[in-house]
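Engineer: Provided below are the primary sequence and the corresponding predicted coordinates.
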Amino acid sequence: MSGLLALLDDVAAIAKLASTQVDDIAGQAAKVGAKTAGVLIDDTAVTPKYVTGLPAAREIPIVWKIARGSIFNKLIVLLPVAMLLDAFLPWLLTPLLMIGGGYLCFEGGEKVWHALFPHKEHGPQQAETLSAAHLETQRVKGAIKTDFILSAEIMTIALSQIEAGDALTRGLILGAVAVGVTVAVYGAVALLVKADDFGLRLIRVGRFGAVRALGAGIVKSMPTVLTLIATIGTAAMLWVGGAIITHGLLDLGWSWLYETIHHVAIDGAAATGGAGFVTWAITATLDGVIGLALGVLLIPVATRLIAPFIGLFTGGDAGGGEAH
């Protein structure tokens, strides 16, 4: 009997340890996932364009196909590569992270540039020029290929933020981040693309004027909502991209830029009587300014040299604001 009790005690201890590890993995995954905010908001803002011009009944199936492709990109391709780099070439992570940060700066800078200096957009191909089935297949393939670039940024940023020591735990956290951000992004996309349909349904079947008015408000507000999300996404890209560059330079031994921003933020918070939020706001703003400046400088380089190269792997869907 004493042996059985000892065994049960050991099982309880193991279960408690496992529960603690699961909680730690979940907590770190949530913390690390938050660091990818710039990429996530941008991905959420631009993905709805892939269902434009297609039947409403196909919107959710298309989003589901893209989400499955995104999970494949992250878990089957990028996760093993990231773990191999982490194990054998950890010094390469900072340069790769800075390349991803530069790409974020470029995307954000290009969107700001096009907002200030508009140019003619060709827009998404409509179903009238291709069969709906062929257009859907084409859109899904393009979206999954472009998602690969964004997923690579997400996985690299996430890996750099994981604090766990052993490889298994780091891999589990990275896998949890991959699943979590994919569910968050494409769940939000599904809600966005069906919001106007929900509004129209309220207009048609609503028994009360308030319900029909709510439906009309949803339909009317969706373009503004999508524009607002895109604007927030651009700002987040510039902030995150700039922060990645400054921290990367610090890790490589060039601390002047990081230290200057840090001192300006501390002095600004002291001058205004603010605390942590003011310091963060000043730091994020300065990181965003650096990201915008770098992004604008990268526009001619990326569009003339890098985008054609990436287009070989993405079917022509890469390249800044038009990447999506």
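Structural biologist: Yep, it's here.
Engineer: from here on, contacts and neighbour counts on C-alpha atoms
Structural biologist: OK.
Engineer: isn't residue 104 right up against residue 237?
Structural biologist: Yes - assessed by Cα atoms under 8 Å, residue 104 is found in contact with residue 237 at 5.4 Å.
Engineer: shared neighbours of the two, anything?
Structural biologist: Jointly contacting residue 104 and residue 237 under the rule Cα atoms under 8 Å, 6 or more residues apart in numbering are residue 39.
Engineer: who's in contact with stretch 270-288?
Structural biologist: Under Cα under 8 Å, 6+ apart, the answer for stretch 270-288 is 235-236, 238-243, 246, 261-262, 264-266, 268-269.
Engineer: Which members of those occur in helices, if any?
Structural biologist: Using DSSP state H, the members of the contacts of stretch 270-288 that fall within helices are 235-236, 238-243, 246, 261-262, 264-266, 268-269.
Engineer: From the contacts of stretch 270-288, list just the buried residues.
Structural biologist: 235-236, 238-243, 246, 261-262, 265-266, 268-269 (16 or more other Cα atoms under 10 Å).
Engineer: and residue 14, what helix or strand is that in?
Structural biologist: Using DSSP states H and E, residue 14 sits in helix 2-34.
Engineer: swap that for residue 178, sorry
Structural biologist: helix 167-205.
Engineer: okay, pairing it with this:
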Amino acid sequence: MSTTVLRKDSATDGAPPSGGAPSRARTEPRRGRSRAGRVVGQVLLYTVLTALSAAILVPFAWMLVSSVKLDAEVFTVPIQWIPKSFHWENFADIWTEIPMLTYLGNSLFLSVVITFLQVLTGSFAAYGFAKVRFPGRDALFLAYIATIAVPWQAYMVPQYIIMQRIGLVDTHLSLILLQAFGAFGVFLMRQYYQSIPEELSEAARLDGLSEYGIWARIMLPLSKPALASLALLTFVFTWNDYMGPFIYLTSNDLWTVQLGLRSFVGVYDSRYAMIMTGSVLSVLPILVVFLLGQRHFVQGIATSGMK
């Protein structure tokens, strides 16, 4: 009996304990495979993102290359990515052939004024919808936001008739009044205001601060990312707007840069190289604005519920 017990004990002593080296040996290959899988997934993800980014940049690269070509070389098949000769004089000639500086100044004026007014009115209305309690607030907000779904072509003619009867056609003021208010800006700012604790507003009211003071002294300083996002989106939209200036502006000295490029489109032919040169010049301000405000833009979108 003692011999049997000793044999069992010796057999037990030689067996590996549960959870020992063999179990670690089994988990280590799994961890290695999972780590390799993550690396392969990241490589595939970055490859897809790189390919998509390159596809997005191809039209811009073609526009940039075409801006230093002759008109006959712009639409050659296949595309000639490296011109035989670079015509850098296109960037000097465009300033004398059309009043490019006037067009850029008009676009800048409209973009800055409309952006300022949209940020002001959008943030102020959003504060009322987010922090002020009054009967029918939510229903009014839904009705206002529902106007985003109405296409502009549905009320384009009534708007023009109104502006014509009050004598604002062929003035910058018509575009400013029509675009100074936007439901999208109200929605964007309201989503951000709702992320600010209500206790701040209640404490300010107890201290005797008015609703205007709460908006100006508490809400606006805390909502800089959302304000930057709204300003950036509005500026880009206004700068690139073509149909609005096309409908309301008839005088050449009031044209924006988008309308000014029409000067190179003739009845029988078009100066495509100059159009590309002007397009490159019109893109540069937008590029600068995006580079300067991209950090605030991403932060504002990420924290306003528009993920």
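Structural biologist: Everything's here; your move. Everything quoted here is computed from the prediction, not taken from an experiment.
Engineer: what's the TM-score for these two chains?
Structural biologist: Their TM-score after superposition, calculated using TM-score structural alignment, normalised by the length of the second structure, is reported as 0.24; 137 aligned residues with a Cα RMSD of 7.2 Å.
Engineer: circling back: now, which of the buried ones among the contacts of stretch 270-288 of the first structure sits nearest residue 191 of the first structure?
Structural biologist: residue 236 (21.2 Å; Cα to Cα).
Engineer: show me where the stretch 1-150 of the second structure has helices.
Structural biologist: 2-14, 21-66, 90-97, 100-131, 137-145 (DSSP state H, counting those that start in this stretch).
Engineer: Out of those, indicate the one that is most buried.
Structural biologist: Among the helices of the stretch 1-150 of the second structure, helix 100-131 has the highest mean neighbour count (mean count of other Cα atoms under 10 Å), at a mean of 20.
Engineer: what sits against the closest residue to residue 172 of the first structure other than its chain neighbours?
Structural biologist: Computed as Cα to Cα, 6 or more residues apart in numbering, the closest residue to residue 172 of the first structure that is not its neighbour in sequence is residue 25, at 7.1 Å. Residue 25 of the first structure sits next to 169, 172, 173, 176 when contact means Cα under 8 Å, 6+ apart.
Engineer: re the thing from before, looking at the contacts of stretch 270-288 of the first structure, which one is closest to residue 33 of the first structure?
Structural biologist: residue 240 (12.8 Å).
Engineer: For residue 246 of the second structure, find the nearest of the helices of the stretch 1-150 of the second structure.
Structural biologist: Using Cα to Cα, those put helix 100-131 closest to residue 246 of the second structure, at 12.7 Å.
Engineer: Centre of the chain to that closest one, how far?
Structural biologist: 15 Å (Cα atoms, centre = their mean, to the nearest Å).
Engineer: Tally up the residues packed near the nearest residue to residue 239 of the first structure once chain neighbours are set aside, please.
Structural biologist: Spatial nearest neighbour of residue 239 of the first structure, excluding adjacent residues (Cα to Cα, 6+ apart): residue 288 at 4.0 Å. If you count neighbours by other Cα atoms under 10 Å, residue 288 of the first structure ends up with 25.
Engineer: what's the answer for residue 183 of the second structure, then?
Structural biologist: 17.
Engineer: Wait, it touches residue 145, no?
Structural biologist: Yes - assessed by Cα under 8 Å, residue 183 of the second structure is found in contact with residue 145 at 5.6 Å.
Engineer: sorry, back to before: I'd like to know which of the buried ones among the contacts of stretch 270-288 of the first structure is nearest to residue 309 of the first structure.
Structural biologist: Closest to residue 309 of the first structure out of these is residue 241 (21.6 Å), distances taken as Cα to Cα.
Engineer: Can you name the residues that contact the closest one?
Structural biologist: Here residue 241 of the first structure is in contact with 100, 101, 102, 103, 104, 105, 287, 288, 291 (criterion: Cα under 8 Å, 6+ apart).
Engineer: could you redo the last one with a cut-off of 7 Å?
Structural biologist: 101, 102, 104, 105, 291 (Cα atoms under 7 Å, 6 or more residues apart in numbering).
Engineer: these two touch, right, the third one and residue 239?
Structural biologist: Read it as residue 104 of the first structure. No - counting by Cα atoms under 7 Å, residue 104 of the first structure does not reach residue 239; the two are 9.1 Å apart.
Engineer: Just give the nearest non-adjacent residue to residue 294 of the first structure, would you?
Structural biologist: residue 105 (6.3 Å).
Engineer: I should have written residue 179 of the first structure there, sorry.
Structural biologist: Residue nearest to residue 179 of the first structure in three dimensions, not counting chain neighbours: residue 71, with 6.7 Å by Cα to Cα, 6+ apart.
Engineer: Check which helix or strand the one you found maps to.
Structural biologist: helix 59-71.
Engineer: how far off helix 167-205 does that helix point, in degrees?
Structural biologist: Here helix 59-71 of the first structure points in a direction 170 degrees away from that of helix 167-205 (axes from the mean of the first three to the mean of the last three Cα atoms, to 10 degrees).
Engineer: Which elements pack onto helix 59-71 of the first structure?
Structural biologist: helix 132-161, helix 167-205 (3 or more Cα pairs under 7 Å, 6 or more residues apart in numbering; DSSP states H and E).
Engineer: circling back: I'd like to know which of the helices of the stretch 1-150 of the second structure lies nearest to residue 293 of the second structure.
Structural biologist: Per Cα to Cα, nearest to residue 293 of the second structure of those: helix 100-131, 14.2 Å.
Engineer: which helices and strands sit right next to the closest one?
Structural biologist: So helix 100-131 of the second structure, by 3+ Cα pairs under 7 Å, 6+ apart, packs with helix 172-179, helix 183-193, helix 224-240, helix 257-260.
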